[in-house]
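J.: Need coordinates for the following:
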Amino acid sequence: MTPVRTASTADLDTAERAAVRGLLDLAFDGEFADEDWDHALGGLHFIAYEDGRPVAHAAVVQRRLLLGDRTLRCGYVEAVAVHPGRRRHGLGGLVTAAAERVVDRAYHLGALSASEDGHALYTTRGWRLWDGPTAVLAPSGVTLTPEDDGSVFTRGLSGGSGPLVCDWRDGDVW
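T.: Below is the predicted model of the structure:
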């Protein structure tokens, strides 16, 4: 079985951070922006290695979500990626399982935004596609994000009404 290293961003040395960023750039075919990388920093990283190189990665960072009158501490899953040559070998599930363990034990809920290609991974693991509207607490106030409807998944969320609102950040807010 491929080992998974769990490390805080602070525990990744310069070379390891560069190797993970390189994996993400490769896995996302050059579409992984600096803001996306920034979103993945500051929490925990789950990295699968083969022959000393990272082949899969997921991160969990803390965010605040609003749902109705509740403020929820969220373990937000970021930067889930598998090396293109190692896809369909269970590595995505391996790093996601490690991330879920932290989400389930340390946060009110988990959330993530997935591409259509990623939907199957999360639904088979018990994540639920959020069927309500999404929004962001922007500098100008709560703003609906219809472009993100149908891509946000949650884990451990029960009940609630109205939009699911995320905190503001540069780049993609979800």
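
J.: only C-alpha atoms for contact and neighbour calcs from this point on.
T.: Fine.

J.: For this protein, give the helix that spans the most residues.
T.: helix 91-106 (DSSP state H).

J.: So what touches that helix?
T.: 4, 46-48, 55-60, 74-77, 80-82, 109-110, 121, 156 (C-alpha atoms under 8 Å, 6 or more residues apart in numbering).

J.: Also this sequence, please, to line up against the first:
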Amino acid sequence: MSSFSVLHTWQVPAATLAAARALLDEAFDGDFSDEDWEHSLGGVHAFAWDGDELIGHGAVVQRRLVHDGRALRAGYVEGVAVRAGRRRRGVGAAVMGALEDVVRGAYPLGALSASEEAMAFYEARGWQRWRGRTFALTPAGVERTEEEDDGIFVLPVVPLDVTGDLTCDWRDGDVW
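T.: Predicted coordinates:
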């Protein structure tokens, strides 16, 4: 890794955003939708470069999560990926370290939805698996998201009961 940058979406050149989208498409084997990309925009991005090649990306966007009767501003981590040939070399840790700094500096908690392959990585970094029930605030009202219960992780900056209920705000595509 020869350089690293942290920028808000509005500061990122179009060519860099295109490179990030291409990296995410590759890393998720074509299973990274336009909605997934939209979820990654509007916040702070961390970019890892090797010369002119983008080798790592992640973003933190603001969301509202409801827990214990409070609507909390959450730094929600999206679009984390490392180029296949560069994994297990500290690139993902560098990207996440920058995003965690943003979360700790700006939000009462961080949150993310982890793939099965990434769960051990986040746990090793101190993220806590949410052990309570999950919900989404949808246009039809609050709906249970039981299929997400085992994959939501939080990085509490303030004390939280990780066995309680957690409700995310609505968005198109994957709500978590």
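
J.: For the two chains, what TM-score is obtained?
T.: After superposition, the two chains reach a TM-score (TM-score structural alignment, normalised by the length of the first structure) of 0.96; 174 aligned residues with a C-alpha RMSD of 1.1 Å.

J.: And the next helix or strand past the longest helix of the first structure?
T.: strand 109-113 (DSSP states H and E).

J.: That following strand vs the second structure, average distance?
T.: On superposition with the second structure, the mean distance recorded for strand 109-113 of the first structure (mean C-alpha distance after the TM-score superposition for the first structure) is 0.3 Å.

J.: That strand packs against which elements?
T.: Judged by 3 or more C-alpha pairs under 8 Å, 6 or more residues apart in numbering; DSSP states H and E, strand 109-113 of the first structure is in contact with strand 70-82, helix 91-106, strand 152-155.

J.: With the second structure overlaid, how far apart is the helix or strand that the shortest one is followed by on average?
T.: Spelled out, that is strand 152-155 of the first structure. As assigned by DSSP H and E, the chain's next helix or strand after strand 152-155 of the first structure is strand 164-167. Compared with the second structure after fitting, strand 164-167 of the first structure deviates on average by 0.2 Å (mean C-alpha distance after the TM-score superposition for the first structure).

J.: What is the corresponding segment of the second structure for strand 164-167 of the first structure?
T.: Mapped onto the second structure using TM-score structural alignment, strand 164-167 of the first structure covers residues 166-169.

J.: how far out from the middle of the chain is the matching stretch?
T.: Relative to its parent chain, stretch 166-169 of the second structure has a centroid offset of 15 Å by C-alpha atoms, centre = their mean, to the nearest Å.

J.: Likewise for stretch 119-129 of the second structure?
T.: Offset of stretch 119-129 of the second structure from its chain centre (C-alpha atoms, centre = their mean): 13 Å.

J.: Go through the helices and strands packed on strand 109-113 of the first structure and name the closest to residue 64 of the first structure.
T.: strand 70-82 (5.1 Å; C-alpha to C-alpha).

J.: In terms of secondary structure, what does that closest one contact?
T.: Against strand 70-82 of the first structure (3+ C-alpha pairs under 8 Å, 6+ apart) you get helix 14-27, helix 34-39, strand 53-67, helix 91-106, strand 109-113.
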